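Colleague: Take this sequence and fold it.
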Amino acid sequence: MAGQIEARLKEKGIELPAVSKPQGSYVPYIISGNLVFLSGQLPMADGEIKVKGKLGQDVSLEEGQKAARLCGLNLIAQVREACGGDLDRVKRVVKLGGFVNATPDYTDQPKVVNGCSDLMAEVFGDRGQHARAAVGVGSLPLNVAVEIEGIFEIE
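Modeller: From the prediction side, this is the model:
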């Protein structure tokens, strides 16, 4: 039945942001075969960064998780664009790569990126279960707290 994922989004009160334009010399996604490779998404909404700074310094775990969720919403918006507006074409969230702007001693990167991973399961159910990396980095573009890239399998 077409529109199941859109219906789930509506039922859960989840609104996807407008797709953002690349911040550099790249494209937001590439389709190769039945895989969509999504460029890293930032915690943006309404054209502006919502969470800036470092985890372990000026961003709390909860704020980091919200940033990761927002990155996930942007990933879903981009994959919807790649699928011509039909999220039911998503067969599986294959892999997420999470980058957390953190102090050198910060070790809760996996908990931060769970903000995105939990969203994928909430939206796609079993199809949202994925492999993942969650790493800490010394800085990220525009001083964002989190950046997440993804690979999705589509029909």
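
Colleague: From here on, just use CA atoms for contacts and neighbour counts.
Modeller: Will do.

Colleague: Name the residues that touch the longest helix seen in the chain?
Modeller: Identified as the longest helix of the chain according to DSSP state H is helix 61-82. Residues outside helix 61-82 that contact it (C-alpha atoms under 8 Å, 6 or more residues apart in numbering): 16-20, 28-29, 31, 36, 38, 41-45, 50-51, 55, 86-87, 108, 111-117, 119-120, 145-150, 152.

Colleague: now the angle between helix 61-82 and the biggest strand by length in the chain, please.
Modeller: If you go by DSSP state E, the chain has its longest strand at strand 90-101. Strand 90-101 runs at 140 degrees relative to helix 61-82, counting by axes from the mean of the first three to the mean of the last three C-alpha atoms, to 10 degrees.

Colleague: Moving C-terminal from strand 90-101, which element do we reach first?
Modeller: Next helix or strand after strand 90-101 toward the C-terminus (DSSP states H and E): helix 109-124.

Colleague: Excluding chain neighbours, what is closest to residue 38?
Modeller: Closest residue to residue 38 apart from its sequence neighbours, by C-alpha to C-alpha, 6 or more residues apart in numbering: residue 29 at 4.4 Å.

Colleague: now the other sequence, so there's something to compare against:
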Amino acid sequence: MSISDRLADLGITLPQAMAPVANYVPVSITGNLVTVSGQLPAMEGKVAVTGKLGATVALEEGQHAARLCLINVLAQLQAALPGGLDSITKVVRLGGFISCTPDFTQHAVVMNGASDLAVTVFGEAGRHARSTVGVASLPLDAAVEVEGLFYIG
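Modeller: Got it, this is the predicted structure:
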């Protein structure tokens, strides 16, 4: 089953890849490695989940935000790769940044919103290494940001 078919089965339509908000490229390809810059939980061009985990954002909202971030990572990949998402043979690594209060400790649970979707979409090839950290703030007051490293070929 193609990645597009899996996304369709999940009811996910990839949005148009968002333009960078600063001086960087959204995707960098070096050999068989593809790095996607951090993506925010945006829908229809604006951040859909703002605030801090442990304060104004509930755990489930954070997981939803991480899932949205990964959908935007996938949109960047779809736009950048000539073969689209089907050219990805391995999700190597995801990195998650969780905007949170100092006492919040469930970063990994939030990031599972992205990781679970990666495994659902890519199957075993979606199992990846991961780092997840809490931060004081993120661009545009986003609750979560997710970046990724992928193998193609």
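
Colleague: mind listing what the alignment partner in structure 1 of residue 103 of structure 2 touches?
Modeller: Using TM-score structural alignment as the criterion, residue 103 of structure 2 maps onto residue 105 of structure 1. Residue 105 of structure 1 makes contact with residue 56, according to C-alpha under 8 Å, 6+ apart.

Colleague: Could you measure from residue 105 of structure 1 over to residue 129 of structure 1?
Modeller: Remark: distance between residue 105 of structure 1 and residue 129 of structure 1 (C-alpha to C-alpha, to the nearest Å) = 29 Å.

Colleague: just residue 144 of structure 1 next, same as before
Modeller: With C-alpha to C-alpha as the criterion, residue 144 of structure 1 and residue 129 of structure 1 are 25 Å apart.

Colleague: quick one: which of those two has more around it?
Modeller: Per other C-alpha atoms under 10 Å, whichever of residue 144 of structure 1 and residue 129 has more neighbours is residue 144, with 22 against 17.

Colleague: what's in contact with the longest strand of structure 1?
Modeller: Outside strand 90-101 of structure 1, the residues that touch it by C-alpha under 8 Å, 6+ apart are 53-55, 83, 109, 112-113, 117, 120, 124, 127-140, 143-155.

Colleague: Give me the subset of the residues you listed that lies in helices.
Modeller: Those of the contacts of strand 90-101 of structure 1 lying in helices (DSSP H): 109, 112-113, 117, 120, 124.

Colleague: Dump those to JSON lines, plus neighbour count and distance to residue 8 of structure 1.
Modeller: Converted to JSON lines, those look like this (neighbours: other C-alpha atoms under 10 Å; distance: C-alpha to C-alpha, whole Å):
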{"residue": "109", "neighbour count": "23", "distance to residue 8 of structure 1": "28"}
{"residue": "112", "neighbour count": "28", "distance to residue 8 of structure 1": "24"}
{"residue": "113", "neighbour count": "31", "distance to residue 8 of structure 1": "22"}
{"residue": "117", "neighbour count": "25", "distance to residue 8 of structure 1": "17"}
{"residue": "120", "neighbour count": "24", "distance to residue 8 of structure 1": "12"}
{"residue": "124", "neighbour count": "20", "distance to residue 8 of structure 1": "9"}
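
Colleague: aligned partner of residue 45 of structure 1 in structure 2?
Modeller: Residue 45 of structure 1 maps onto residue 43 in structure 2, by TM-score structural alignment.

Colleague: give the contact list for its match.
Modeller: 15, 68.

Colleague: Could you check how far residue 16 of structure 1 is from residue 98 of structure 1?
Modeller: Counting by C-alpha to C-alpha - residue 16 of structure 1 and residue 98 of structure 1 are separated by 19 Å.
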